[in-house]
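*Asks:* Pasting the sequence and the predicted coordinates here, then a few questions.
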Amino acid sequence: MANKNNLGGTTQKQQTLGAAFELEGKGLHTGLDIKVRFNPANEGHGIKICRVDLPERPTIPALAEFVTKTERGTVLANKSLQVSTVEHAMSALYAMGVDNCLIEVNAPEMPIFDGSAVEYVQQIKKVGVVEQAAVREIYVVKRKIEVQSENGTSKLTLLPDSSFGMHVLISFNSKVLSNQFACLEDLSTYPEEIAPARTFVFVREIETLLDNDLIKGGDLDNAIVIYDQEIPQEKMDKLAHTVGTVSKPAHELGYINNKPLKYPNEPARHKLLDLIGDLALIGRRIQGRVIATCPGHSINTTLAKKIRKDIRINQTQAPTYDPNEAPLLNIQEIKGLLPHRYPMLLVDKIIEIGPEHIVGVKCVTHNEPYFIGHFPEEAVMPGVLQVESMAQIGGILILNQMEHPEEYSTYFLTIDHAKFRQKVVPGDTMVVKVGLVGPVRRGIANMRGMIFIGEQLACEAEFMAQIVRNTETKEK
């Protein structure tokens, strides 16, 4: 039976690091010498950061709702800890396909290294990534999502697409750095094309940053410094001394670097790197295209928070249903797997099936026999029949994997945590997703089902079923 998924056409599994690795570097804002360790983590763990220098080693999930500051970097914080400049590490983990990882750091920020994500990428390449058993949750963009800054300068647009991609445009009122563009069509190009791009700062910003007790560890080895507005030579000499470099003639505008630019559009590429890291804070892979005009940590995390809110409210997304696509199993094939017949066959077609999940469709019409009495003046599909529909589709998932499915049936043992969030009425199309909670053991399957009407979750339940060989088959 063919497998389908929302990204790339195949079922994707979660991944973690092949082994732990450690790095040491300087903190951009604190100037501290920092040690950080990246550890493999179990399925469903996500990315979490542990402050090993604090009592009881508190941990924070790397999720957008914990973002508290976005000045010159993304800061995560809760009552027990704070960690800043997380975007480069998050960008590298996302691009390299790591879903589950525990990051241990001994300071209130991540090390800056050379201002890029290349150190993280190189180490992830060395230890490798390993596939885990659990299926990835994909955030599928199904409609246009847009956020814009109050002054209208910055805008992020998220559009539906069959894969993940980014287009970034930056614009500054600068004689040295004006307009630049960068794009990413395939994450496989990230290590060479995006990861090495360094952060940048304007000379005119440095004094303000220093006054705000920031960039204590900043120097020409961990940032591109852009000198685009002439200042007095005395001021230039003072700033050069502050960042530990040789002063230059104040009338010469341009880039002030120990190393040349790696790409003509390196600043735009770094903005793309940051955007990936900030959007990784939704905690899921994204299937969609991001169009970014003048992105920055503030607007990036605003979009990430908006997506996180949608995820928390709806728990999971409705499966993608295209009525024009041919089903994987039509009604005749379903009847070959299930013993149910009118009026109790409550699934019309199967549109997606994998090793651990299945998606079916039930079209509800006013001709359903139970509407005669439930209710004569206001037709509502009984909740028990909604659960029955989930169970039948779950039964197809199990029976479809058996060599002789016609010889077996599935029966309810328990139903738990059933919730009915909205009415199901004539005219509704139920898109039903059922997944295994764990492996099938000794003929017992634990499953969780969800019914969606459009994008809204209408019903959910957990249930246990027993796989039983039919009596007629036994007698034969």
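*Replies:* On my side now, so go ahead. Source: prediction; values computed, not measured.

*Asks:* Going by C-alpha atoms from here, please, whenever you check contacts or count neighbours.
*Replies:* Will do.

*Asks:* Run through the helices of the stretch 251-400 of the chain in chain order.
*Replies:* 266-279, 297-314, 331-335, 383-399 (DSSP state H, counting those that start in this stretch).

*Asks:* Let me fix that, I meant to ask about the stretch 1-150 of the chain.
*Replies:* For the stretch 1-150 of the chain, the helices defined by DSSP H, counting those that start in this stretch occupy 87-95, 118-127.

*Asks:* Which of the residues in the last one are classified as buried?
*Replies:* For helix 118-127, the buried set under the neighbour-count rule, 16 or more other CA atoms under 10 Å, comprises 118-121, 124.

*Asks:* Turn the helices of the stretch 1-150 of the chain into CSV, columns for distance to A223.
*Replies:* Shown next, in CSV, are the helices of the stretch 1-150 of the chain (distance: least, CA to CA, whole Å):
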stretch, distance to A223
helix 87-95, 13
helix 118-127, 13
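
*Asks:* Select, out of these, the one closest to G25.
*Replies:* Nearest of these to G25, taken as CA to CA: helix 118-127 at 10.2 Å.

*Asks:* ok now the helix or strand E234 falls within, how far from the chain's centre?
*Replies:* E234 is part of helix 233-242, with elements assigned from DSSP states H and E. Offset of helix 233-242 from its chain centre (CA atoms, centre = their mean, to the nearest Å): 44 Å.

*Asks:* what does stretch 128-140 give?
*Replies:* Distance, stretch centre to chain centre, for stretch 128-140: 11 Å (CA atoms, centre = their mean).

*Asks:* putting a second one here so we can go through both:
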Amino acid sequence: MLRKQQTIKKEFSYTGTGLHTGEDVTIACKPLPVDQGIKFKRVDLPEQPELVATVENVHSTTRCTTLGTDKWQINTVEHFLAALNALQIDNLLIEIDANEPPITDGSAKVFCQLLQEVGIEEQEQEVTIYQFDQPLYVRKGEQYLTILPSDQFKISYTFVSNYQGLGDQFAEFIISEEVFNEEVSSARTFGFAHEVEKLQEAGLALGGSLDNAILIAEDGPINQLRFNDEIARHKILDIVGDMKLVPEFRGHIIAIRSGHELNFELAKRIKGVITKEELSC
């Protein structure tokens, strides 16, 4: 299966708050020619290093997906990558003046809007969309993640709650630009009240607030949910973002309790199968 590569029609910039630093962060997004991929560039550092957003460049999956090296990193890239994946943007330079993109409202909605406002441009070169002949499966403890053969990009997520006032959640969507925009992109990230103090003592989540995250206490969410299953929807958003780190594919991902660490393990499996076995396309 093939489609034309895409980039944006013109550059744009956006300034917002970093989730962990609590400081202003500016990103500048610029079109790139074909076959360049999604590149992040740290313009605040002396050498202005850059890298391509691929699974090989994942540095950490603790609480978010972090790209980088031992010398420099870019944290919490998954929300922006989710927007790029849903909109099928293949070539883009993201210049950033801090170690994380703006958190916006904790979802991917703002990024989708910004990209759609400047317009998406089809390019001459084609990109291959892979399909799976057999299932792939990863597991860690009670976390499960599998991908089944399908001619659609579909994600099913089961969130299992350990909190009174917050029940288990299930969400399932066939991911397209329209479905992502309407059903997934506005689902916000979330955190647990008992962890906030420890995180801030460690210099993390300094920009977190009820304006950009769902805060969950023992008796349930403190702020109003946008959807009854918003947490499961945000987990789907994260998967869409993390899967941007591998070549584009079609398949049905089924996830139970999984997070960025297991997403990364599945992404490595997917990349290995595609590059070594050349799946049907």
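*Replies:* Yep, it's here. These figures come from a predicted structure and were not determined experimentally.

*Asks:* quick one: the helix holding E234 of structure 1 aligns where in structure 2?
*Replies:* Alignment note (TM-score structural alignment): helix 233-242 of structure 1 is unmatched in structure 2.

*Asks:* now stretch 360-373 of structure 1
*Replies:* Under TM-score structural alignment, there's no match for stretch 360-373 of structure 1.

*Asks:* what do you get for stretch 444-451 of structure 1?
*Replies:* Following TM-score structural alignment, stretch 444-451 of structure 1 has no partner segment in structure 2.

*Asks:* what's that stretch in contact with?
*Replies:* 386, 390-391, 394, 430-440, 457-467 (CA atoms under 8 Å, 6 or more residues apart in numbering).

*Asks:* Can you give the distance of it from its chain's centre?
*Replies:* Centroid separation for stretch 444-451 of structure 1 versus its chain: 24 Å, with CA atoms, centre = their mean.

*Asks:* hang on, the earlier thing: winner for burial among the helices of the stretch 251-400 of structure 1?
*Replies:* Most buried of those, by mean neighbour count (mean count of other CA atoms under 10 Å): helix 266-279, with a mean of 27.

*Asks:* which other helices and strands contact that one?
*Replies:* helix 87-95, strand 164-171, strand 179-184, helix 297-314 (3 or more CA pairs under 8 Å, 6 or more residues apart in numbering; DSSP states H and E).

*Asks:* Distance to A418 of structure 1 added to these, as TSV?
*Replies:* TSV is the format used below for these (distance: least, CA to CA, whole Å):
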stretch	distance to A418 of structure 1
helix 87-95	34
strand 164-171	35
strand 179-184	43
helix 297-314	16
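
*Asks:* and P260 of structure 1, which of these is closest to it?
*Replies:* strand 179-184 (17.4 Å).

*Asks:* what range in structure 2 matches the closest one?
*Replies:* Strand 179-184 of structure 1 corresponds to residues 168-173 in structure 2, going by TM-score structural alignment.

*Asks:* Then stretch 200-207 of structure 1?
*Replies:* In the comparison with structure 2, stretch 200-207 of structure 1 aligns to the range 190-197 (TM-score structural alignment).

*Asks:* In that stretch, which residues are buried?
*Replies:* Quick answer for stretch 190-197 of structure 2 (16+ other CA under 10 Å): 190-191, 193, 196.

*Asks:* between those residues, which is nearest I270 of structure 2?
*Replies:* F190 (27.3 Å).

*Asks:* which ones are touching that closest one?
*Replies:* Neighbour list for F190 of structure 2: 213-216, 231 [criterion: CA under 8 Å, 6+ apart].

*Asks:* Skipping its backbone neighbours, what lies nearest it in space?
*Replies:* I214 (4.3 Å; CA to CA, 6 or more residues apart in numbering).

*Asks:* just checking, T189 of structure 2 touches I236?
*Replies:* No: counting by CA atoms under 8 Å, T189 of structure 2 sits too far from I236 to count as a contact (11.0 Å).

*Asks:* Tell me, how many residues neighbour D70 of structure 2?
*Replies:* 6 (other CA atoms under 10 Å).

*Asks:* Distance-wise, check it relative to H59 of structure 2.
*Replies:* Taking CA to CA, to the nearest Å as the measure, D70 of structure 2 falls 8 Å from H59 of structure 2.

*Asks:* same deal with Q143 of structure 2?
*Replies:* Between Q143 of structure 2 and H59 of structure 2 the computed distance is 21 Å (CA to CA).

*Asks:* more neighbours, the two?
*Replies:* Comparing Q143 of structure 2 with H59 by other CA under 10 Å, the one with more neighbours is H59, at 17 against 13.

*Asks:* Quick check: the aligned residue for that one in structure 1?
*Replies:* Here H59 of structure 2 is matched to T68 in structure 1, going by TM-score structural alignment.

*Asks:* Wait, its match touches L81, no?
*Replies:* No: using CA under 8 Å, T68 of structure 1 is not in contact with L81; the gap is 11.5 Å.

*Asks:* still on that earlier bit, so for G277 of structure 1, which of the helices of the stretch 1-150 of structure 1 sits nearest?
*Replies:* Closest to G277 of structure 1 of those is helix 87-95 (CA to CA; 3.6 Å).

*Asks:* so which of the buried residues of helix 118-127 of structure 1 comes closest to A134 of structure 1?
*Replies:* Ranked by distance to A134 of structure 1 (CA to CA), those are led by I124 at 20.8 Å.
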